[in-house]
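Engineer: attaching a predicted model along with its sequence, questions to come.
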Amino acid sequence: MNPFSYHKPTTINEAINLANLTSRFIAGGTNLVDLMKENVVRPKRLIDISGLPLQAIEATANGGLRIGALVSNSELAWHPLIEQGYPLLSQAILAGASAQLRNMATTGGNLLQRTRCQYFYDTGTPCNKREPGSGCPARTGLNRMHAILGASAACVATHPSDMCVALAALEAVIHVQGPRDERQIAFADFHRLPGDAPERDNHLSDDELVVAIELPPPDFAAHCSYLKVRDRASYAFALVSVAAGLKIKGGIIEDARLALGGVAHKPWREATAEQVLKGHAPSEALFTQAARVLLQGARPLSHNGFKVPLAQRAIVRALSEAAFGNTYAGATP
């Protein structure tokens, strides 16, 4: 681990003024510390934001919720307003990591965690995300966990978060603050696909800080399901995960949300797949059709072709659980 300076600001403005290209914000540290230990990232300055006033969960004027960036994953998952109004988010968080990690990990940090690709962590191998232009050995190497959607010649890594898959389905909004002002970023626009610049995971500037996540008024509490398919039932990243939310009235689907995890560089949504569901009665045939549309651009690699049929079955199951009950937040292949 390289030497670095440490600062613990007491105000948001002080934290932002300390930020630059060679610094990193740290809160729970559940991802950043690992990356520093492995020499994947080498910040010259750590800015400890754990003491900033970003730990509230508050109702918004329009009936939604504003969640401070420093709210722990555990607190968020078990908060009564989340359990009642946004059970999809609670299910997703509880499907991720372990209780100890959820106690430390923060809401803002979860958004910013880096890919868990083994080549990214192994500094003895090339990686375009770690060293732009060096290559992507995962394309022809060990790629069982890697992307089947939205990948590029430069990177086939997947985003590891469970929480973010639910936030994508719920159409959350990210509040970030920089040296000039605060701005809002729609969740769909926050993370990037790799393209030819996989080293950039999101659209934040180096001197911007995530301060809150805003959820719209609850609309999918009655019919939702988060399904995570993984190699083992505890502390494993998703092979495929599905966040499904339905708004059903008179036996007909009025609105639908569907997001995939474990398959792309960011949570994966496709509006045309959701449109397939609207205006129809829930059925396995309808859910199968939506799954095909959502996966129509899949481009599997040498070792992860199984993800395509696995994702199709997972989508049908998650939508069925959302429509008819029996919600289940974890599964093994």
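Structural biologist: That came through, no problem.
Engineer: CA only for contacts and neighbour counts going forward, please
Structural biologist: Noted.
Engineer: list the residues that contact residue 28.
Structural biologist: 50, 104-106, 109 (C-alpha atoms under 8 Å, 6 or more residues apart in numbering).
Engineer: helix or strand for residue 258, which one?
Structural biologist: strand 252-261 (DSSP states H and E).
Engineer: contact partners of that strand?
Structural biologist: Strand 252-261 has contacts (C-alpha under 8 Å, 6+ apart) with 159-162, 165-166, 168-170, 238, 240-248, 267-270, 273-275, 277-282.
Engineer: in it, which residues are buried?
Structural biologist: 253-261 (16 or more other C-alpha atoms under 10 Å).
Engineer: cool, and stretch 40-49?
Structural biologist: 40-43, 45-49.
Engineer: closest to residue 130 out of those residues?
Structural biologist: Ranked by distance to residue 130 (C-alpha to C-alpha), the buried residues of stretch 40-49 are led by residue 40 at 7.0 Å.
Engineer: surely the closest one is in a helix?
Structural biologist: No - assigned with DSSP: H, G, I helix; E, B strand; the rest coil, residue 40 falls outside any helix and is coil.
Engineer: what's the spacing between it and residue 236?
Structural biologist: 21 Å (C-alpha to C-alpha, to the nearest Å).
Engineer: and residue 139, by the same measure?
Structural biologist: For residue 139 relative to residue 236 (C-alpha to C-alpha), the value is 22 Å.
Engineer: alright, now check it against this:
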Amino acid sequence: MRPFSYVSAPDVATAVHAISTEPNAKFLGGGTNLVDLMREHIERPDTIIDITRLPLTEIEELPGGGVRIGALVRNSRLAADLLIRTRYPLLSRAILTGASAQLRNMATVGGNLLQRTRCLYFYDGAAACNKREPGSGCDALGGFNRNHAILGASDSCIAVHPSDMCVALAALDAVVEVESVRGIRRIPLVEFHRLPGDAPHVETALATDELITAVELPASSVAANSRYRKVRDRASYAFALVSVAAALEVQDGTVTAVRLALGGVAAKPWRAHEAERVLLGAPATEESFRRAAAAELAPAVGLPQNTFKIELAQRAIVATLRQLLTDGSAA
């Protein structure tokens, strides 16, 4: 690990001022991804700004029934929070499927939003990776790409976003609050992460001098009947081949509200807008679920080793909606 300067920020104002004045600086929260990247010489900050002392550790109920989550709330605490488990159960379940208990105890909400891909070629300094070194190429295209993207990929990058939590947040219409010396702005979670295009190294809408301060969840009646399904190679400590965050509301046999997002299929949490469009107002039946899943995956493009993910994603959508229909009927 190369030498770096260290700054401890006692408040948000100090933190955002430091990031605006220190060249090549990074914020340090839980450190579960950043420290690994520094050890691998992928991230090479000249200055680390420690934000662990900032007052961003609360989970608060908002007027109207929404929830505000501080950026430094630990993943384990968020998953265990009664308000989250009751109103947004898919978020709690998504977090508990990710990483290990030890990592969840350290990882923060803000850090989870910013974690980088786990593509093997991104971590291999001898491999070509446009995300790590723009313009160098993408060895994953002709290499081992079983875990890679089937939606929203480009000739420059086929890596996928690794977060489980972010998939749930995408389905829940979450909004990310960020702050800089210019003030505060709010970014819808579905617009926070970027698809690769020809600039895969630009991964989010966050400016280099902005600090994530909170995530807000709007009130949602449909979220009470929700589920997160993760399909992976082993039962624990594995990234998703495909995951589904879903919420469903049915009245008199008709879908009256639905939220769907996919993980493991793109460089960002993939909000399934087309599937939602097909389902809304349709009969809550297996046939409707299959039609919606097929519509969402119609643009998918597989590679020799990951084409199976297209059918896998469709089956996972159908199975998740089927379970929600059963859960909702039993409620």
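Structural biologist: Received it, and whenever you're ready, just let me know what you need. This is a predicted model, so every value here is computed, not measured.
Engineer: which of the contacts of residue 28 of the first structure tops the neighbour count?
Structural biologist: Per-residue neighbour counts (other C-alpha atoms under 10 Å) across the contacts of residue 28 of the first structure peak at residue 106, which has 27 neighbours.
Engineer: list the contacts of that residue.
Structural biologist: Residue 106 of the first structure touches 27-28, 69-73, counting by C-alpha under 8 Å, 6+ apart.
Engineer: before we move on, back to that, just the buried ones from the contacts of strand 252-261 of the first structure, in PyMOL syntax?
Structural biologist: Burial among the contacts of strand 252-261 of the first structure is assessed by 16+ other C-alpha under 10 Å; the matching PyMOL selection reads:
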select buried, resi 159+160+161+162+165+166+168+169+170+238+240+241+242+243+244+245+246+247+248+267+268+269+270+273+274+277+278+281+282
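Engineer: hmm, residue 43 of the first structure is touching residue 23, no?
Structural biologist: Yes - counting by C-alpha atoms under 8 Å, residue 43 of the first structure does reach residue 23; the two are 5.2 Å apart.
Engineer: quick one, longest helix in the second structure?
Structural biologist: helix 308-330 (DSSP state H).
Engineer: any idea of the angle it forms with strand 254-263?
Structural biologist: 140 degrees (axes from the mean of the first three to the mean of the last three C-alpha atoms, to 10 degrees).
Engineer: between residue 139 and residue 236 of the first structure, which has more neighbouring residues?
Structural biologist: Neighbour tally, residue 139 of the first structure and residue 236, criterion other C-alpha under 10 Å: the higher count belongs to residue 139, 20 against 16.
Engineer: report the separation between the more buried one and residue 179 of the first structure.
Structural biologist: Distance from residue 139 of the first structure to residue 179 of the first structure, by C-alpha to C-alpha: 39 Å.
Engineer: please apply the same query to residue 217 of the first structure.
Structural biologist: Residue 217 of the first structure is 30 Å from residue 179 of the first structure, by C-alpha to C-alpha.
Engineer: one more: residue 42 of the first structure?
Structural biologist: Look at residue 42 of the first structure and residue 179 of the first structure: by C-alpha to C-alpha, they are 24 Å apart.
Engineer: same deal with residue 69 of the first structure?
Structural biologist: 18 Å.
Engineer: pretty sure residue 129 of the second structure is touching residue 136, no?
Structural biologist: Yes - at 5.9 Å, residue 129 of the second structure and residue 136 qualify as touching, with contact defined as C-alpha under 8 Å.
Engineer: higher neighbour count, the two?
Structural biologist: Between residue 129 of the second structure and residue 136, counted using other C-alpha under 10 Å, residue 129 has the larger neighbour count: 26 against 13.
Engineer: which of the contacts of strand 252-261 of the first structure fall in strands?
Structural biologist: Residues from these lying in strands, with DSSP state E as the criterion: 240-248.
Engineer: so what's the residue count around the corresponding residue of the second structure for residue 251 of the first structure?
Structural biologist: With TM-score structural alignment as the criterion, residue 251 of the first structure lines up with residue 253 in the second structure. Residues near residue 253 of the second structure, counting by other C-alpha under 10 Å, number 14.
Engineer: ok so residue 83 of the first structure is a helix residue?
Structural biologist: Yes - assessed by three-state DSSP, residue 83 of the first structure belongs to a helix.
Engineer: that one: how many residues sit nearby?
Structural biologist: Neighbours around residue 83 of the first structure, by other C-alpha under 10 Å: 16.
Engineer: now which residue in the second structure aligns to it?
Structural biologist: Using TM-score structural alignment as the criterion, residue 83 of the first structure maps onto residue 85 of the second structure.
Engineer: my guess is its match meets residue 96, correct?
Structural biologist: No - taking contacts as C-alpha under 8 Å, residue 85 of the second structure lies outside contact range of residue 96: 11.4 Å.
Engineer: between these two, what contacts are shared?
Structural biologist: With C-alpha under 8 Å, 6+ apart, residue 85 of the second structure and residue 96 have common neighbours residue 79.
Engineer: give the contact list for the nearest residue to residue 3 of the first structure once chain neighbours are set aside.
Structural biologist: Sequence neighbours aside, residue 44 is the residue nearest to residue 3 of the first structure in space, at 7.0 Å (criterion: C-alpha to C-alpha, 6 or more residues apart in numbering). Residues near residue 44 of the first structure by C-alpha under 8 Å, 6+ apart: 2-5, 22-23.
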